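1. quick one, what's the 3D model for this:
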Amino acid sequence: MSTLATLRINGRRLMEQIEALGHVGALEDGSVCRLALTDEDRRGRDLAVSWMRELDLDVRIDRVGNIVGMREGTEVLPPVMTGSHIDTVATGGKFDGAYGVLAGLELMRTLNEAAARTRHPLAVAVFTNEEGVRFHPDMLGSLVYAGGLGVEDAWAIRATDGPSLGEALARIGYAGPMAPGAIVPHAFVELHIEQGPILDAEGGCLGAVGNLQGISWQEVTIRGAANHAGTTPMPMRRDAAHGAARTVCFVRDLAQEIGGAQVGTVGSLQLAPNLINVIPREAVLTVDLRNPDDTVLKDAERRLDTFLRGLADREGLEIQTRRLARFEPVVFDQRIVSAIQEAADLLGQ
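-> This is a model prediction of the structure:
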């Protein structure tokens, strides 16, 4: 009889389910579009829930659409939880998020086949709107689950295409009855793709993540004056696009100057009136700053603020900022990190 230490999942079967979910919202170029709480997301959720029920999991849905599938333990204890998300960005990959959810289900399937029991119950979670593309902020479902945002406040958040979160949940049938956070995990472990080039560049296959980087999202609105591109002398311009361009360059230079783990990105930029022969009167851009050290992240935010105030004075622009999201860094439990490292070493990874 197999012991828990000797059990191995069926990798081929896991890949088949990843491929099956990847067909939901698949685009012609091979990417996937399952924006949160759209019809594609509903179809993906329905598929994940059907797989949970095939495994005889107790499926529960909370008031912001988070899904939790529970497998009983031998003792009445808090569950060990895994999982991730299945919503994607507009051109996402089939592994991002889905890997963590479906790997958790494959674990349950392997345990069922071996008739293996665990002391703690096991849970697989699918969190709502992790990506933050259609509803801001990102990681919204898990934020509500952890108590960082109230249910009513979350319901009121408007999608980029109009409906509120509450309306979107009701439309797709995933406004559940459970209070978010009602199932308090003993521990949480998530399997996730790296989403970066480091493991590949170093010839690695698995990394044990030690912390969660802090995230600062801001929207910057720059207002100048629209004038004719051919008749307005350069010294007399109040060019919002120029201000935006300077900001883009500053964010990159700032990250490179700080160095280490600091990164900075301007991921969205819109100009108005967006005409070839008109100096833009307005530019709206987003700034994404990240660092695992909150002191360094706060310094980067301060330096960005100083730059923007100076830019407004020099160029005769009006600049406003709006906080979109702010998450402090989190250091993970070293016991869990060590357990992951030991398991990887055992498997030669």
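2. contacts, neighbours, all on C-alpha from now
-> Noted.
3. check contacts around A225.
-> Taking C-alpha atoms under 8 Å, 6 or more residues apart in numbering, we find A225 in contact with R237, R238, D239, A240, I279, P280, R281, E282.
4. D299 and R290: what is the separation?
-> 11 Å (C-alpha to C-alpha, to the nearest Å).
5. more neighbours, those two?
-> R290 (27 against 12; other C-alpha atoms under 10 Å).
6. and the helices in the stretch 151-300 of the chain, which stretches?
-> For the stretch 151-300 of the chain, the helices defined by DSSP state H, counting those that start in this stretch cover 151-156, 165-172, 198-201, 240-258, 294-315.
7. closest one to E40 among those?
-> helix 165-172 (9.8 Å; C-alpha to C-alpha).
8. may I see the buried residues of that closest one?
-> L165, G166, E167, A168, L169, A170, I172 (16 or more other C-alpha atoms under 10 Å).
9. ok, now stretch 98-105?
-> By neighbour count on 16+ other C-alpha under 10 Å, the buried set for stretch 98-105 is A98, Y99, G100, V101, L102, A103, G104, L105.
10. follow-up on the earlier one: Throw the buried residues of helix 165-172 into CSV and include distance to Q349, thanks.
-> As requested, the buried residues of helix 165-172 are exported to CSV (distance: C-alpha to C-alpha, whole Å):
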residue, distance to Q349
L165, 41
G166, 43
E167, 45
A168, 42
L169, 41
A170, 44
I172, 41
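11. relative to L308, which of those is nearest.
-> Nearest to L308 among the buried residues of helix 165-172 is L165, at 32.6 Å by C-alpha to C-alpha.
12. for the comparison step, fold the sequence that follows:
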Amino acid sequence: MTTSSATTAASRRLAIDGDRLWASLTDLARIGAYTDQTTGLVGVNRQSLTDEDAEGRRLLVRWMERAGLEVTVDEIGNIFGRREGEDPALAPVMAGSHIDSVGTAGAFDGCLGVLGALEVVRSLDERGLTTRRPLVIIAWTEEEGVRFGTDMLGSAVAVGRLTLDQAYELTDSSGLAFGDELARIGFRGERPVRLEPPHAYVECHIEQGPVLLRQGLALGVVTGVQAISWQKVTLYGRAAHAGTTPTELRVDPGLAAAQLVVRVREMVDSGRYGRLRATVGHLVTSPGLPSVVPERAELTVDLRNPDDAHMAAAEADLAAFLEGLPQAQPAPGLRVETRRMARTRQVPFDERIQKTITEVASDLGHETMRLMSGAGHDAQEMAAITPTAMVFVRGQYDGISHNPREFSTPEDCAAGVTVLANTLLRLADETSDA
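-> The predicted model follows:
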């Protein structure tokens, strides 16, 4: 069933089945589906290592096996599907993303990359084509970081940025340990987690932003990922009666939390930190009663910046603000505690693979643009060990993501995965690592 890979990859143009890709996206989205009470839209809640994630994983494994892939699972739950090449000794070309979600997701974030790579394999099989190098599809574990507090976890451990023990010891808000939950759902595999560098890695992903939509383009070539900093800030004060405690005697962490929220916005608006973006996405007070001054407030601060120097300056100034926050309160006694959740530097992607993606897209009749990713992706971890790049697919509704309104059209998804397919075909037919 083979066609010699001595035939140039450029002459072996590969078409994918867009209807089948769309059906796969729809079928996976049914797992963890919920109805948003505000909008009435159907979203996806398939957080990492939940029963829903386990069900989605099992469906993906079945699809991989039906496509003839050799399926293995590593010690952190990353799922690999290998399609053999003419020379199994050559380093493989890898493609994938993740199928775990945030609590209020759509059907495309991560899933397009995994199911798109699967569709590439299905299409190769239908054409009877083999590649010189093996192809490997990957579904990474806990990319989102919403349950265990560290994003890109599976890929970070696979490339050695974090250790397996560090991952296993992470806990969710209920105190459940990552390692225990991984075993519970049956995906604590035996394959060694440390990944041998592949020949290349390519990830197809919905943009999660409005740039392509506003430029009128279906596809983008990603130049890299901006720096990301996550930390949890816990403020400890003193609970008191809301009616009887004078304002000047209160140690109110709720007030301090509000000051912090305002401060991070002022940092963005100041322009001193380049294209800084700052978000407080989680804020809770305890005991959370209307008639009680809280004794504790917990926040997360998400900073993002395409420039490492600007990011470092923003982090330093935020740390100084937090250090001085107790002195800015009406009464003494506020205590500030911080914990680093995640920190990645700005990551540039491989110029040669960006060029290949651009050429493939042009050959297929698609105009593209270069753009940096504002969101984090497993590709940024893989860039530490192998030439890496990404294909972005246009999102609708101003590119909203992490929301039930997240949407891309069947045509744009098919276009992005067709570019992915032909990029992988070219890379997997390369004989050297140059």
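13. and the TM-score between them?
-> Superposed pair, TM-score by TM-score structural alignment, normalised by the length of the first structure: 0.95. Supporting alignment: 349 aligned residues with a C-alpha RMSD of 1.7 Å.
14. re earlier: so which of the contacts of A225 of the first structure is the most crowded?
-> Counting by other C-alpha under 10 Å, top hit in the contacts of A225 of the first structure: A240 with 29 neighbours.
15. need the counterpart of that one in the second structure.
-> Counting by TM-score structural alignment, A240 of the first structure corresponds to P253 in the second structure.
16. I279 of the first structure versus the residue of the first structure positioned farthest from its centre, what's the distance?
-> Ranking residues of the first structure by C-alpha distance from their mean position (C-alpha atoms, centre = their mean) puts T231 at the top, at 45.9 Å. Counting by C-alpha to C-alpha, the gap between T231 of the first structure and I279 of the first structure amounts to 10 Å.
17. can you find the partner of A428 of the second structure in the first structure?
-> By TM-score structural alignment, A428 of the second structure lines up with nothing at all.
18. I figured A428 of the second structure hits R133, correct?
-> Yes: using C-alpha atoms under 8 Å, A428 of the second structure is in contact with R133, at 4.9 Å.
19. what do these two both touch?
-> With C-alpha under 8 Å, 6+ apart as the test, A428 of the second structure and R133 both reach P92, V93.
20. need the contact list for the match of A240 of the first structure.
-> By C-alpha under 8 Å, 6+ apart, the neighbours of P253 of the second structure are L235, Y236, G237, R238, P294, E295, R296, A297, L334.
21. show me what contacts the first one?
-> Neighbouring residues of L235 of the second structure by C-alpha under 8 Å, 6+ apart: P253, A256, A257, R296, A297, E298, L334, R335, V336, E337.
22. what number of residues lie near G260 of the first structure?
-> Neighbours around G260 of the first structure, by other C-alpha under 10 Å: 10.
23. which residue lines up with V80 of the first structure in the second structure?
-> By TM-score structural alignment, V80 of the first structure lines up with V93.
24. can you check A103 of the first structure too?
-> Match for A103 of the first structure (TM-score structural alignment): G116.
25. mean distance of the helix or strand in which that match is found to its aligned residues in the first structure, please.
-> According to DSSP states H and E, G116 of the second structure maps onto helix 111-127. For helix 111-127 of the second structure, the mean deviation from the first structure after alignment is 0.5 Å (mean C-alpha distance after the TM-score superposition for the first structure).
26. what range in the first structure matches the helix or strand following that helix?
-> Per DSSP H and E, the first helix or strand lying C-terminal to helix 111-127 of the second structure is strand 135-140. Alignment note (TM-score structural alignment): strand 135-140 of the second structure is matched to residues 122-127 of the first structure.
27. got a list of contacts for the matching stretch?
-> 65-73, 79-86, 101, 104-105, 139, 141-142.
28. next one: stretch 255-267 of the first structure
-> 248, 251-252, 254, 285-292, 297.
29. which residue ranges of the first structure form strands?
-> All strands of the first structure, identified by DSSP state E, fall at 58-61, 67-71, 80-84, 122-126, 187-188, 211-212, 214-223, 263-265, 269-272, 282-291, 318-327, 330-331.
30. which residues touch stretch 298-306 of the second structure?
-> 225-235, 257, 274-285, 311, 346, 374.
31. centre of the chain to that stretch, how far?
-> 16 Å (C-alpha atoms, centre = their mean, to the nearest Å).
32. which residues are in contact with the corresponding residue of the second structure for D294 of the first structure?
-> Under the alignment defined by TM-score structural alignment, D294 of the first structure corresponds to D308 in the second structure. By C-alpha under 8 Å, 6+ apart, the contact list for D308 of the second structure reads A227, R345, Q346.
33. translate D350 of the second structure into the numbering of the first structure.
-> That one, D350 of the second structure, aligns with D333 by TM-score structural alignment.
34. ok, now I185 of the second structure?
-> By TM-score structural alignment, I185 of the second structure lines up with I172.
35. which of the contacts of A225 of the first structure sits closest to A146 of the first structure?
-> Using C-alpha to C-alpha, the contacts of A225 of the first structure come closest to A146 of the first structure at E282, 37.6 Å.
36. that closest one maps to what in the second structure?
-> By TM-score structural alignment, E282 of the first structure lines up with R296.
37. what about V44 of the second structure, distance to A320 of the second structure?
-> 39 Å.
38. the two: who's more crowded?
-> Legend: neighbour count by other C-alpha under 10 Å for V44 of the second structure and A320, higher for V44 (27 against 11).
39. how about the more buried one, what does it touch?
-> V44 of the second structure sits in contact with 29-34, 101-107, 404, where contact means C-alpha under 8 Å, 6+ apart.
40. now, which of those residues lie within helices?
-> Among those, DSSP state H puts A29 in helices.
41. can you lay out the contacts of V44 of the second structure as JSON lines showing distance to Q380 of the second structure and neighbour count?
-> Output for the contacts of V44 of the second structure, formatted as JSON lines (distance: C-alpha to C-alpha, whole Å; neighbours: other C-alpha atoms under 10 Å):
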{"residue": "A29", "distance to Q380 of the second structure": "25", "neighbour count": "23"}
{"residue": "R30", "distance to Q380 of the second structure": "29", "neighbour count": "17"}
{"residue": "I31", "distance to Q380 of the second structure": "27", "neighbour count": "18"}
{"residue": "G32", "distance to Q380 of the second structure": "27", "neighbour count": "20"}
{"residue": "A33", "distance to Q380 of the second structure": "29", "neighbour count": "19"}
{"residue": "Y34", "distance to Q380 of the second structure": "30", "neighbour count": "19"}
{"residue": "S101", "distance to Q380 of the second structure": "18", "neighbour count": "27"}
{"residue": "V102", "distance to Q380 of the second structure": "19", "neighbour count": "20"}
{"residue": "G103", "distance to Q380 of the second structure": "23", "neighbour count": "20"}
{"residue": "T104", "distance to Q380 of the second structure": "24", "neighbour count": "21"}
{"residue": "A105", "distance to Q380 of the second structure": "21", "neighbour count": "25"}
{"residue": "G106", "distance to Q380 of the second structure": "22", "neighbour count": "25"}
{"residue": "A107", "distance to Q380 of the second structure": "22", "neighbour count": "28"}
{"residue": "P404", "distance to Q380 of the second structure": "26", "neighbour count": "23"}
